[in-house]
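*Asks:* Sequence plus the predicted model coming up.
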Amino acid sequence: MLKKKFTENVPKIALSSVKICRFSNISFIKNLEFRNAPYWHSLLVSRHLGIHRPDGRTCNWTARILTKDKQYKQKCLGPALNTGKGEISFHEAIEGAFLWFQEAEIREIANEPTPTGRASEICICPIGDIYTVGHALRDYTEWTKLSRSKGGHYNNLVLINHHIIPKFSHIPLEEFNATNLVSLAKQVLETPPKFGFMPHKSRVQIDDLSRDDIRRRKKTFNSLLSIMKMAFQHAWDSGKIESERPWRCIKRISVNHTPRTLFLTREECKDLLEVCDPPLKLLVLGALYTGCRVGELGALRVEDVGRQGFGLRVDAFKRAPARFVFLPDEGMAFFMKLCEGKSDRDYVFLSHRKLPWRRQHTPLFRRAVTQAGLPEKFVFHGLRHTYASDLVRQGVPLEVIAKQLGHANSIAVSNTYGHLADHYREEQIRKRFSALSSENAKYAASKAQTLNALWSSFQNQDWRHYASVPSSNLHPLQSLGRAHPDVAKVFLI
């Protein structure tokens, strides 16, 4: 608990973040391991306080801002530990950081600060006797807080606050109908995606959207429909409304599936591993050997390795049940080496601060992706796709891959990665097709050199797009979904 009060230089919206800062404990600072990169704590979004401790002679307070062009600018505030040059206290460091943040030169280039932390509820305080859409969403999210995973509940809150609350929360639920869905569809189409704490972007014209933009907007719209239908059904089941129309008018629209192609070759994996810090490198290797999510790897304990079989026991995660992931020999050896000298309840993977991995991998992984020259959009979850795509290309049955990934069946694997089996499918067809015409078989033998040259000419293509068919030709433009006709017209179906 901080006893000393801060001056007006420290804004009130930052006090909660300051209060939980571990740098206020001098013992914590002394126990930090030496490293070139500073340790950071978010005071506000785009405003950070750090400790830079590269060796035993240097330990400085550091402040950092995120600029409008998404670059970082830092300033040394003074020594955090007395190594012969004096020291400044945590309070003095906080005051110094915010004084620097408020300098005219810094305010001009810095990104706008906002409070740190995640949304914990929908942005509405429903009042009045009329049961509105806002009332229904509030009641529903109070229930999902208990019934859904933290991640699933949070995603619901973000979508509701961004798309539904501003224009639809005031509508009496009994009066909600397909006309409101059309308005929502137009809004979703015209609203650019918003990731994390990035600022809202201006609306776009529907005519300026590509087919891929429209496909992504359709998925967002369907996610909103799922939330609203569940919320409205929850209200009806609870006796808040008498009509079933609000939830019966909600029908999802069909979306053409686009297979994932953003995963790595083995050479790209090696490039990524070369630039990762040691703890992150181990985590990345764990993902590439198992296809596990970062949350599953972060929760993995020594007792889960090589006990029930030649692989790992993975606890239930999100809505997926517990499963066993089998490993190749080099993967098993990798995990056994990580477990040496540890007790059964120790975590297999630990971060730089010797803590279980949670979300702290994100900035480290993003930096490694940039340094390795990989696509900017590649995220840690792409390692899971890399694992699956490699197995598909090697001819492993989709049912086996589905069990390794924890899917209930092979449908999701087939939809997501099935196109990558084209090399394997091609090989099987060329080798296993039984002769049908002796005349054509002889002719093929005489043209073997030409046929091989033709086959070789295609092998220079990117394997991720080998034998691909343009998405515009995969399905007819006319949707077979049951969406309301007016909603379908908005999405150009």
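*Replies:* Noted; the coordinates are in hand. Numbers count the residues shown, from 1 in each chain.
*Asks:* all contacts plus neighbour counts: C-alpha atoms, from now on.
*Replies:* Noted.
*Asks:* Quickly find the element holding W40.
*Replies:* Assessed by DSSP states H and E, W40 sits inside strand 39-44.
*Asks:* How far off centre is that strand?
*Replies:* Relative to its chain's centre, strand 39-44 lies at 21 Å (Cα atoms, centre = their mean, to the nearest Å).
*Asks:* Which strands and helices lie in contact with the helix or strand following it?
*Replies:* For strand 39-44, the following helix or strand on the C-terminal side (DSSP H and E) is strand 47-55. For strand 47-55, the elements it packs on are strand 39-44, strand 58-66, helix 90-101, judged by 3 or more Cα pairs under 8 Å, 6 or more residues apart in numbering; DSSP states H and E.
*Asks:* where along the stretch 151-300 of the chain do the strands fall?
*Replies:* Counting by DSSP state E, counting those that start in this stretch, the stretch 151-300 of the chain has no strands to list.
*Asks:* one more structure, for comparison:
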Amino acid sequence: MARVVQDTKLAKREHRLRLEARKKPYWMTLNEGEHLGYYRGARVGKWVARYRRAGAGANYQETTIAEADDSADADGTVILNFKQAQEAARGWFLSLEKNAGRRRGAYTVSDALDDYLHGFQGKDVANTRRRIEAIVRPQMGHHEVAALTTQIVHDWLIGLASAPARLRTAKGASQNVRMTADTDEARRSRRSSANRILTILKAALNRAYRDGTVGADDAWRRVKPFAKADAPRLRYLTDDEARRLTNATDRAFRPIVQAALLTGARYSELARLEVRDFDRQSQTVWLRETKAGTPRAVYLEGEGVELFEQATVGKEADALVFPRPDGKKWGPSHQARPLAAACVAAKLAPTGFHDLRRTYGARLALRGVPIAVIAEALGHADERITRRHYAHLSKSYVADTVRTAVAGLGIVEASNVARLEPARQP
């Protein structure tokens, strides 16, 4: 039996409990390329391990071993002490073929996630990895894939939908969450989020099944996502609301809000735009990196051209069109606080950045633009997505026929209140 490697921070329970809770584990070396780690969460501590074949230059393979004996005595299986965690980690190292770095023996969900990320072809790899490391791996990584049952996966999905929404959290701090009232919309939103996480887990396990690493897919195939959880959000701004929001937005962030309203582009697409992507002659903006992975052009009208001319004048071709005040790129979630503050100042209901994109699509639909053109303008891969969100706003034969055929009953008296149209701002 291998000797127990000592580490003053991790060996004793009382020492581990003094460590700061953070997203990354505290690591100690057992051998070259072999490490035992302790993840100090806000509520529970866990033993993890990572392995990299010496000299291979590849990424580490990581797995969750078991829960640490921080608040309960070790049972040798689910809860392990420091010595038991080292033995379990070495057992996992031995299950890796040292000559090729391939796994043998028990194949865990964590292994499946590693294989999935290694071959990931989508554009949203950063978000996918973040969700895997923050949610999927800590909660499901220790399960052996062959031993998964439908009940295990289903219970995990229910737990996701019952947990409060996670909020942006400073590095090393305890996870922030959003506590909301238990309303129908709140439950729908959490179920929708749980469905997206389930999709990632299923994708990783399906890859393992297709590769022949596991022999059956019944356990997760039988778990269905929550029904009717992804109803389209119909929130869009009127022209007056869009002007109020723009005027109330901090000047540093205002140009990117204006660009969203005038182009329908996503936040990430606008944040990475460079001066070279704006073509004054053709009055277009070229989105090189999109959610669908297919570059596309955005067609500008006069106000949009003016905005981009102001944002690009005097800049180098590789400079950002909409930089932060410090010159760096706006990062994920940086839009949340400026928009929230602007909504309060403008006395508007909470409005997300994606609602600005919906506003662009809604303005086209309300002006009678064909669905096919709206789909092209927004970069939708399938017109069904466009119809789902904007068909009810478009002029249609059905709507015109109903309004013509049903002339009313004469049961509502006409109002003498004059409706004032908002004045257009110069």
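*Replies:* Noted; the coordinates are in hand. In this text the structure is predicted, and so the values were computed from the model without any measurement.
*Asks:* Any chance you could compute the TM-score here?
*Replies:* Remark: TM-score between the superposed chains equals 0.63 [TM-score structural alignment, normalised by the length of structure 2]; 326 aligned residues with a Cα RMSD of 4.2 Å.
*Asks:* coming back round to it: in structure 2, what stretch matches the strand holding W40 of structure 1?
*Replies:* Per TM-score structural alignment, strand 39-44 of structure 1 has no counterpart in structure 2.
*Asks:* Just name the most buried of the helices and strands packed on strand 47-55 of structure 1.
*Replies:* With neighbours taken as mean count of other Cα atoms under 10 Å, these reach their highest mean count in strand 58-66, at a mean of 23.
*Asks:* now it: how far from the chain's centre is it?
*Replies:* In this view, strand 58-66 of structure 1 has its centroid 28 Å away from the chain centroid, taken as Cα atoms, centre = their mean.
*Asks:* give me the stretch of structure 2 that that strand matches.
*Replies:* Using TM-score structural alignment, strand 58-66 of structure 1 pairs with nothing in structure 2.
*Asks:* what's around the closest residue to A336 of structure 2 other than its chain neighbours, how many residues?
*Replies:* Setting aside the residues directly before and after it, A336 of structure 2 is nearest to G352 in space (Cα to Cα, 6 or more residues apart in numbering), at 7.3 Å. By the criterion of other Cα atoms under 10 Å, G352 of structure 2 has 15 neighbours.
*Asks:* neighbours of the aligned residue in structure 1 for A227 of structure 2, just the number please.
*Replies:* Using TM-score structural alignment, the partner of A227 of structure 2 in structure 1 is S254. By other Cα under 10 Å, 18 other residues sit near S254 of structure 1.
*Asks:* Also H52 of structure 1?
*Replies:* H52 of structure 1, neighbours per other Cα under 10 Å, totals 22.
*Asks:* In terms of helices and strands, where is N416 of structure 2?
*Replies:* Per DSSP H and E, there is no helix or strand for N416 of structure 2.
*Asks:* count of residues packed around it?
*Replies:* When neighbours are defined as other Cα under 10 Å, N416 of structure 2 has 6 of them.
*Asks:* Map I241 of structure 1 across to structure 2 for me.
*Replies:* So, by TM-score structural alignment, I241 of structure 1 is matched to V214.
*Asks:* Identify the residues contacting the closest residue to that match other than its chain neighbours.
*Replies:* Computed as Cα to Cα, 6+ apart, the closest residue to V214 of structure 2 that is not its neighbour in sequence is A208, at 6.1 Å. If you count contacts by Cα atoms under 8 Å, 6 or more residues apart in numbering, A208 of structure 2 has them with A112, D115, Y116, V214.
*Asks:* just T416 of structure 1 next, same as before
*Replies:* Contact analysis of T416 of structure 1 by Cα under 8 Å, 6+ apart lists T258, P259, R260.
*Asks:* what do we get in structure 2 for it?
*Replies:* For T416 of structure 1, the residue aligned by TM-score structural alignment is H389.
*Asks:* out of the contacts of A208 of structure 2, what pair is the most spread apart?
*Replies:* Y116 and V214 (13.7 Å; Cα to Cα).
*Asks:* Among these two, which residue is more densely surrounded?
*Replies:* Y116 (19 against 16).
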